[in-house]
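Undergrad: Structural data only, the sequence is not supplied:
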C-alpha cells in the first residue's frame, strides 16, 4: 500500500505504513558532516562524524544513532573543546571503541603543522556511547610527526588476538602503533620501534582496517578532500603490518550523483557476511569544500575476496534492524 501526502505544496510518497521509510536515503541525516566513523554498540548503529565547517568552528562533535539505518537520532555535542583544555579547533575524524564497559573516542585536534605546535591525536572517555566525553589523558596521545605522518585521521583496530592498534596519518604517510591495554601509550614492536610506517601507493589520509575471512583489508582516501577526485582505495594482507599492495579504487565520485566521495568507515552486521560503507560526499550544486554530507551504501565482495566498486545512490540502503 502507498500513501501520498502534501506538505507545503510538495508531494511525498511513502511505502507501507504511513510515514515509515523503507530506505535510508542519502544523506542519512541533515547537516554538513564528514569523516564518519560507523560502529555497532548493543544492537544499535552509531555514526561519529566531523562537524564540517571552517576549522575555527570545529570545536565540538555530534553523534547519531539508529536501530535500523533509516531513522536517526542526533546526540548533540558529545565532545567539545571545553572538555579538552589543549584542543582549540579542528576537531576531526573521530574513532571509537568500547573496552571494559567504557567508550574511548580518539580524535584529532588543532591541525598541527610541525612538532612545535600543540595538538595531535587525543583520547576522550565516557560511560555511554552518547557521552558526554571527557579528556582521558590531559594531553595528546600523539603530538609529533613520525615518519612524516601528520597526527590526524586516527583509526583504532582490534586484532583477533586481542591487541589494539592505532592506525593514523595525513600528509601521505600512514603509521601503525600498538596501543597499551589502557590506551595511555604504546607498546614497542620487537625491533624497539613504536611507529611503523605502512603507507601504500597513493595513500593520502583516512585509514580504515577490518578482517574478513582471515584477511586484513586496509583502506584509505586518495586525492584532495576539497576536490572531485577524492576517493577510496584498498589493499589486502595477511597481517595488520602489511605489506599492503594497492589493489584498486572502490569509491569515487559519480558526476550524476555527487563529487568528493571519500573518508569512510566500514561496518559488518554481526555474525553475517554483510557489510556497509559509510562515507561523505559533496552535493553537485555545492562548491564549498566544507559542504559534505554523510551517506551509506552496501559493500560487496567478489568470490575471490576483491571488493566491487561502490555504486553511489540517492536511495541509500534498505532498513536493517539488528536482532
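TA: The structure has been received and is ready for your questions. Being a predicted model, the structure only gives us computed values, none of them experimental.
Undergrad: can we go C-alpha only for contacts and neighbour counts from here?
TA: Noted.
Undergrad: Spatially central residue for the protein, please.
TA: In the chain, the residue lying closest to the centroid (C-alpha atoms, centre = their mean) is residue 37, at 2.9 Å.
Undergrad: Helix or strand: which one has the closest residue to that residue other than its chain neighbours?
TA: Leaving aside its sequence neighbours, residue 37 sits nearest to residue 48 (C-alpha to C-alpha, 6 or more residues apart in numbering; 4.9 Å). Counting by DSSP states H and E, the element that carries residue 48 is strand 44-51.
Undergrad: then this one, side by side with the first:
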C-alpha cells in the first residue's frame, strides 16, 4: 500500500488549496525549522493530479524575504476585471525581528492582500508597497492574522480570521466593512483559535477553526443556515479532527476544506506535526457529511486521498536500487503531547529514505560534511529518460552536479547547476545509459526528500 501523506516533499504548514482551469494550486507557510520568528520564501505548489507537485521560483520576487516573513495564506480568489482574470492572495506578514535588542520592534503581524494576473504570480501588494512594517508599509486588510476570504453565490465576499472573527469584505476586496465585524461564540468559550476557513455546501455555511497548538491541534466548526455572518449553530459533535494516537498522526491543524471541481466529495487538507516546531507537513484526507449537513469526524490516514486524476508517469526504477551517501545525520526522537498523552516518534535521515516513495522521510547529510553527495546503484544498466530531484528545504535553492556511471568507477557529468535555483523537483532530461547515479550538492541544504529515475 502506498502512503500519499504527506502530499508534498517539503516542510509546509497552513495549506490553502484552490483549483483553476484543471490545475490544483497549494499555497502555504514555508517552514524552515527555525521557529515562528522567520519563514521561507513564499511559493505556490501546483499539480494536475493531486499527487505530483512542483514549484518554480517565488510568487513574490520583489520582496527581500530575509527581512520579511510570510505565512498562513488564505483561499486565493479570482474574478474577471477588464476582460481578464485577476487573482487575489490574502496572507499574513510582518518583518523579522532584529537580533539587536535596541533595534525598533516590527509592527504586529497583520493580514495583507496582493494581486496578480496569474495564480503563479508575480504578486504585488494591493494597498501600497511590498513593505509590511513601519510608516511606509502597505495598508493591511485586517489588524490580525490568518485572514481567509470566501465569496458567496451572489458575489458578496467575506473574510474570517484568528479567534473566530468574521466580516464582510467591501466590493473592492481590499478592505472590510467594519460595521459587519464580529466574533463567533462557541461551546469552547474563550479558548484560543486560529486557522479559519469558510465554505458553503447545500445552502449551509460552515466556519472551520483550529484549537490549541502543536501536537495538540484540533479542528472544530460551527454552521449557519442563513449567512457567513451567522447566526451560527453549535453541532453536538463539533470536533472533526484530532490526533490519532493509534496511527501516529499528530495535531491536525491550520488548513482548508477543498471541493474538487465536478465532484461531490470534500477533501480536508491540513498540517501535521512533522518533526516538531516549524517542520510541519501537509496531509489530505476525505471529509464526509451526515444527512443533516453536520460533518463526520475525519479519518486521518497515511494513505491519503491519492490521485484525483489519471497519473501519466513513466516507470521510476530508483525505488528498486540501493542508495548510499557521503554521510547521514544521526536519527533522533521527536516528542510531543496531545490530550495529556506523551508522544514520541523516531526519525532517521538514511540515504535509502530518498527512494522509499514516502514524502515523510528524507536523506540529510551530516552538518560537518564538507562535500556531501548521494548515490544510487540501480543494479543494472538502464536507458534513463530523466531524473527528478526533490531537495531538502528547496526554497533556499540548490546548486549541484548530477553524474552517471556504468561501472561505479568512471563518471560522466550529466547536469551542472552552477547557481542556486529555487524549484522542486529539479528535472534533468536525457540522462542516458547508467547503472550508477550520483548527486554532488554544491550549495543549499544537503539532503533529498526524493530521487526518481524514469525510463
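TA: Thanks, I have the structure now. All of these numbers come straight from a predicted model, not from anything done at the bench.
Undergrad: Tell me which residue of structure 1 matches up with residue 279 of structure 2.
TA: Residue 279 of structure 2 maps onto residue 291 in structure 1 when the alignment is built from TM-score structural alignment.
Undergrad: With residue 127 of structure 2 instead?
TA: Matched to structure 1 by TM-score structural alignment, residue 127 of structure 2 sits across from residue 137.
Undergrad: quick one: its match from residue 121 of structure 1, how far?
TA: Distance of residue 137 of structure 1 to residue 121 of structure 1, computed by C-alpha to C-alpha, to the nearest Å: 11 Å.
Undergrad: Looking at these two, which one has more neighbours?
TA: With neighbours defined as other C-alpha atoms under 10 Å, residue 137 of structure 1 and residue 121 compare such that residue 121 has more, 27 against 15.
Undergrad: ok, that one touching residue 144?
TA: No - under the criterion of C-alpha atoms under 8 Å, residue 121 of structure 1 makes no contact with residue 144, lying 9.3 Å away.
Undergrad: anything in contact with each of these two?
TA: With contacts defined as C-alpha atoms under 8 Å, 6 or more residues apart in numbering, the residues shared by residue 121 of structure 1 and residue 144 are residue 151.
Undergrad: re earlier: which residue in structure 2 lines up with the residue nearest to residue 37 of structure 1?
TA: Structural alignment places residue 48 of structure 1 opposite residue 27 in structure 2 (criterion: TM-score structural alignment).
Undergrad: State the number of residues packed around that match.
TA: By the criterion of other C-alpha under 10 Å, residue 27 of structure 2 has 28 neighbours.
Undergrad: quick one: it and residue 17 touch, right?
TA: Yes - the pair residue 27 of structure 2 and residue 17 passes the contact test of C-alpha under 8 Å, sitting 6.5 Å apart.
Undergrad: For the corresponding residue of structure 1 for residue 147 of structure 2, give its distance to residue 66 of structure 1.
TA: Aligned by TM-score structural alignment, residue 147 of structure 2 pairs with residue 154 of structure 1. Taking C-alpha to C-alpha as the measure, residue 154 of structure 1 and residue 66 of structure 1 are separated by 24 Å.
Undergrad: neighbour count winner among these two?
TA: More crowded of residue 154 of structure 1 and residue 66, by other C-alpha under 10 Å: residue 154, with 29 against 18.
Undergrad: distance of the closest residue to residue 72 of structure 1 other than its chain neighbours from residue 44 of structure 1?
TA: Sequence neighbours aside, residue 66 is the residue nearest to residue 72 of structure 1 in space, at 4.7 Å (criterion: C-alpha to C-alpha, 6+ apart). Spatial separation of residue 66 of structure 1 from residue 44 of structure 1 under the definition C-alpha to C-alpha is 6 Å.
Undergrad: Over to residue 102 of structure 1?
TA: Residue 102 of structure 1 sits 16 Å away from residue 44 of structure 1 when distances are taken as C-alpha to C-alpha.
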